[in-house]
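S.K.: pasted the sequence and its predicted model underneath.
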Amino acid sequence: MTRYIAPLLFGLIGAGILISLGSWQLRRLEWKQAVLAEIDTRISAPAEPLPRMISRDEQRYQPVALQGEILPGEIRVLVSQKQVGAGYRIISPFRVEGVADGPRLLLLDRGFTADANKDAARSTGPVTVTGNLHWPDDRNSSTPENDLKANIWFARDIGAMAEVLQTEPLLVVAREIDPADPTIQPLPVSASGIPNDHLQYAITWFSLAVVWLIMTGYYIRRQSKTGKA
């Protein structure tokens, strides 16, 4: 019996480690769900005044309701939509009126237009916008450099976009624009795009623990048969 102690301990300790990793992922899942619920609450909260001093951590997802004018000019950010295919986010300069410190020029993410409509005439002029402030994390190590000459961008690089369109480096992602442009579908800020894979990770760790125990049992059984032989 003593020869079974080492593999049994090895199996139980290994399974225990894997189970503890799965349990940790479940705790992370609970934490992430609370974070996402907080973000959803923040996104749908009542509109707040447009900030002058910018704090990304405090103002991320801040809801705003603005009146102003969409100006000519646009940046096209290459994206794709399910069941639609390739297209572009349309970023336009937006002059905000009615704020305490006078008119301001911001970036307005108007939403998605299909590739077939990329050269369509875009509406400009007075509008009412409801949306959220956002600092998107579109760029990573594999993102190509923006093609400014062809006006094809691969990330919403706020600083570079503001420089091209001569605005403040402040982006409003529209939930609704009135009057709407029929060629553009708003893509509002949503927590649905934030990864939450902790349940899959937990299932993976628990599955590995089961496999570990099965293999341990199989090994001990083989050893017992060898001993009898």
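M.R.: That came through, no problem.

S.K.: okay, CA-based contacts and neighbour counts for the rest of this
M.R.: Noted.

S.K.: show me which positions of stretch 6-15 end up buried.
M.R.: 8, 11-12, 14-15 (16 or more other C-alpha atoms under 10 Å).

S.K.: can you redo those as a markdown table with distance to residue 216?
M.R.: What follows is the buried residues of stretch 6-15, written out as a markdown table (distance: C-alpha to C-alpha, whole Å):
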| residue | distance to residue 216 |
| --- | --- |
| 8 | 7 |
| 11 | 5 |
| 12 | 8 |
| 14 | 10 |
| 15 | 10 |
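
S.K.: now flag whichever of the residues you listed is closest to residue 194.
M.R.: residue 15 (30.9 Å; C-alpha to C-alpha).

S.K.: for comparison:
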Amino acid sequence: MSAASTEPAPRRRKSPLRKLLPAALVVLVAFGILVGLGTWQLERLAWKQDLVAKVEARIHEPAQAAPAEADWPEINFEDHEYRHVAAQGRFRHDLEVQVYALVDAGPDGSGGPGYWVVTPLVMADGATILINRGFVPLDHRSPSSRPEGQVDGLVTVTGLLRMPEDSSMFTPENEPAKDSWFSRDPLAIAGAKGMLRTAPFLIDADATPNPGGLPVGGLTRIAFPNRHLEYALTWYGLAATLLAVFAAYAWGRLRRG
């Protein structure tokens, strides 16, 4: 009798297309994510263009009365930022704070470091709005160096409504205990100064000159970073590159069998 054969049966080779399937699925998922990110940036572009158009219209409208205290909870960035407003009251110069700033155009036209002078304006009903009265250079931080600007009596301030300033990763933290400020946060300032009934926004005063020339108002920078189209093209470009690389890889695999 002949011995039974013990040789294993030959293994069936996977087709090249089946070998490419796992990589193709990964590429498909990554492609969908990249295209989704690009589309999201285009949606952000449309939102930003609409916001810029609204702001451009707001800053040229006649000044309206600043929002009343009853309306403060409804104030938000999209609907109220940069609205042209006016408020009447008396300054509390004893509660002034100085917020470090780096501006493009300083009092002498050169720009540079200095401070925003932020002063509470107490209105007839007792509510308070913080006013960014304008910029002073470093050597005029102390109110005693600009006594003419400590305006007394009833005043009317006209300017642009501003929401609290967002801090970036490069902005130092405010230190209320040291009266050291790097971002304009009206409620934090109010809390540090013991002020109640303070608006959750500020008013950037316009360029109406202050006695003595300081602070210098009207330096609000109206700018919205808008690189959404660039980002969208980048994501779409990466998606196209991913497909091209995979196509080249797949073609090479298929040719080799």
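M.R.: Right, received. Where do you want to start? Computed from a predicted model, the values in this text were never measured in an experiment.

S.K.: re earlier: out of the buried residues of stretch 6-15 of structure 1, who's nearest residue 24 of structure 1?
M.R.: The closest of the buried residues of stretch 6-15 of structure 1, once distances to residue 24 of structure 1 are taken by C-alpha to C-alpha, is residue 15, at 14.1 Å.

S.K.: in structure 2, what residue corresponds to residue 199 of structure 1?
M.R.: Correspondence of residue 199 of structure 1 to structure 2, assessed by TM-score structural alignment: residue 229.

S.K.: keep only those of the buried residues of stretch 6-15 of structure 1 that are in helices.
M.R.: 8, 11-12, 14-15 (DSSP state H).

S.K.: residues of the longest strand along structure 1 that come out buried?
M.R.: Assignment by DSSP state E gives strand 85-97 as the longest strand of structure 1. Using 16+ other C-alpha under 10 Å as the burial criterion, the residues of strand 85-97 of structure 1 that qualify are 87-97.

S.K.: which SS class is the residue lying closest to residue 117 of structure 1 once chain neighbours are set aside?
M.R.: Spatial nearest neighbour of residue 117 of structure 1, chain neighbours left out: residue 183 (6.8 Å); criterion: C-alpha to C-alpha, 6 or more residues apart in numbering. At residue 183 of structure 1 the chain is in coil, as set by DSSP: H, G, I helix; E, B strand; the rest coil.

S.K.: quick one: contacts for residue 183 of structure 1?
M.R.: By C-alpha atoms under 8 Å, 6 or more residues apart in numbering, the residues touching residue 183 of structure 1 are 113, 117, 120, 122.

S.K.: show the buried residues in the residues you listed.
M.R.: 113, 122.

S.K.: returning to that earlier point: my guess is the match of residue 199 of structure 1 contacts residue 39, does it?
M.R.: No - if you go by C-alpha atoms under 8 Å, residue 229 of structure 2 and residue 39 don't touch, sitting 9.9 Å apart.

S.K.: mind jotting down where the helices sit in structure 1?
M.R.: Under DSSP H, structure 1 gives helices at 2-43, 56-59, 158-165, 198-228.

S.K.: tell me the angle the longest one makes with helix 198-228.
M.R.: When you say that, I think you mean helix 2-43 of structure 1. Interaxial angle of helix 2-43 of structure 1 relative to helix 198-228 (axes from the mean of the first three to the mean of the last three C-alpha atoms, to 10 degrees): 170 degrees.

S.K.: I am finished for the moment; much appreciated.
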